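Visitor: Turn this into a model:
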Amino acid sequence: MKVIYQTTITHIGDCAADALSDNMLITFREGAPADVAEFCFIHNHGELSGVLRPGAEFMLGEQHYPVTAVGDVAEQNLRELGHITLRFDGQTQAEYPGTVHVDGVTPHDIAPGCILKFVA
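Guide: Take a look at the predicted model:
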């Protein structure tokens, strides 16, 4: 498998962890508007060097999650804004155009320095 996107979380917005209780993780690159950053896991934006689609694998630290669905604009949002909404519910059809669904238990111990990546 090849790494198609990798980044490091640098800051966690004050309300970002609240989304984890709804089985979501929301990311945005550094430089996000303050009202958006408050709800996101902020990272130093990496380059997307492949196609993000079901069958890929999402990795957060040592945890591995199979990608089960990718919304129509999720790849573009990740490439241009470093923004993605991950849902830890294993759905096989994307709920919203910017959502990526993965299968596995929602993480709760995310800290700055944690590496986030997609491999395909």
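
Visitor: drop to CA atoms for contacts and neighbour counts, all remaining ones
Guide: OK.

Visitor: Give me the distance from the strand ranked longest in the chain to the chain's centre.
Guide: If you go by DSSP state E, the chain has its longest strand at strand 3-12. Centroid displacement of strand 3-12 relative to its chain, using CA atoms, centre = their mean, to the nearest Å, is 9 Å.

Visitor: helix/strand/coil for residue 17?
Guide: Judged by DSSP: H, G, I helix; E, B strand; the rest coil, the three-state class of residue 17 is helix.

Visitor: could you list every residue that touches it?
Guide: Contact analysis of residue 17 by CA atoms under 8 Å, 6 or more residues apart in numbering lists 25, 39, 108.

Visitor: structure for this one too, so we can compare:
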Amino acid sequence: MKTIYESTFVSVGVCASQSLKDNFFITFGVGAPKDIADYCFIHRNEINEADGLSAGAVMTIGEQDYPVTSVGSKARENLRDLGHLAVRFDGAEQAEFPGTVHVAGCAPASIEPGRKFSLFRK
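Guide: Predicted structure coming up:
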């Protein structure tokens, strides 16, 4: 598999973990504005070929894989330029919003700093 995006979570906004209970989460790269960072899982990017993100890719958080089922029209650009994604764990085949990525599977119970976040293409 080809790595198209890889990063490491470095901090968790004070309100970010609540979103996992609602089957979604939001990422943002290091340097996110404070009012946004409070709701995001902040990560430091290591590999960024986000333009390759599409349905059929695999998202990995730690050791858990999630098949990507749909990608909104702005998601690639947001991820590439800002490290920003809104990820929904609902397996939808059509993106709800332009910046949303949908994956199959259940949201993790938690995401801690130090955990890897990756996207792969087969």
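
Visitor: so what number do they get for TM-score?
Guide: With the length set by TM-score structural alignment, normalised by the length of structure 1, the two chains reach a TM-score of 0.97; 120 aligned residues with a CA RMSD of 0.9 Å.

Visitor: returning to that earlier point: so which of the contacts of residue 17 of structure 1 is the closest to residue 86 of structure 1?
Guide: Closest approach to residue 86 of structure 1 among the contacts of residue 17 of structure 1 (CA to CA): residue 25, at 5.1 Å.

Visitor: With adjacent residues omitted, what lies nearest to the closest one?
Guide: residue 86 (5.1 Å; CA to CA, 6 or more residues apart in numbering).

Visitor: mind checking how far that neighbour is from residue 63 of structure 1?
Guide: Per CA to CA, to the nearest Å, residue 86 of structure 1 is found 14 Å from residue 63 of structure 1.

Visitor: coming back round to it: which members of the contacts of residue 17 of structure 1 occur in strands, if any?
Guide: residue 25.

Visitor: more neighbours, residue 86 and residue 63 of structure 1?
Guide: Ranked by neighbour count (other CA atoms under 10 Å), residue 86 of structure 1 and residue 63 place residue 86 first, with 22 against 12.

Visitor: Strands along structure 1, start to end?
Guide: 3-12, 24-29, 41-44, 57-60, 63-70, 84-88, 99-102, 115-119.

Visitor: Comparing the ones you listed, which comes out most buried?
Guide: strand 99-102 (a mean of 28; mean count of other CA atoms under 10 Å).

Visitor: who are the neighbours in contact with residue 52 of structure 1?
Guide: 4, 70, 75, 118, 120.

Visitor: Correct me if wrong: the fourth one contacts residue 53.
Guide: Right, residue 118 of structure 1. No - using CA atoms under 8 Å, residue 118 of structure 1 makes no contact with residue 53, being 10.0 Å away.

Visitor: Tell me how many other residues crowd residue 51 of structure 2.
Guide: Counted with other CA under 10 Å, residue 51 of structure 2 comes out at 13.

Visitor: Residue 108 of structure 2 versus the closest residue to it other than its chain neighbours, what's the distance?
Guide: Residue nearest to residue 51 of structure 2 in three dimensions, not counting chain neighbours: residue 76, with 5.4 Å by CA to CA, 6+ apart. With distances taken as CA to CA, residue 76 of structure 2 is found 23 Å from residue 108 of structure 2.

Visitor: With that, I have no additional questions.
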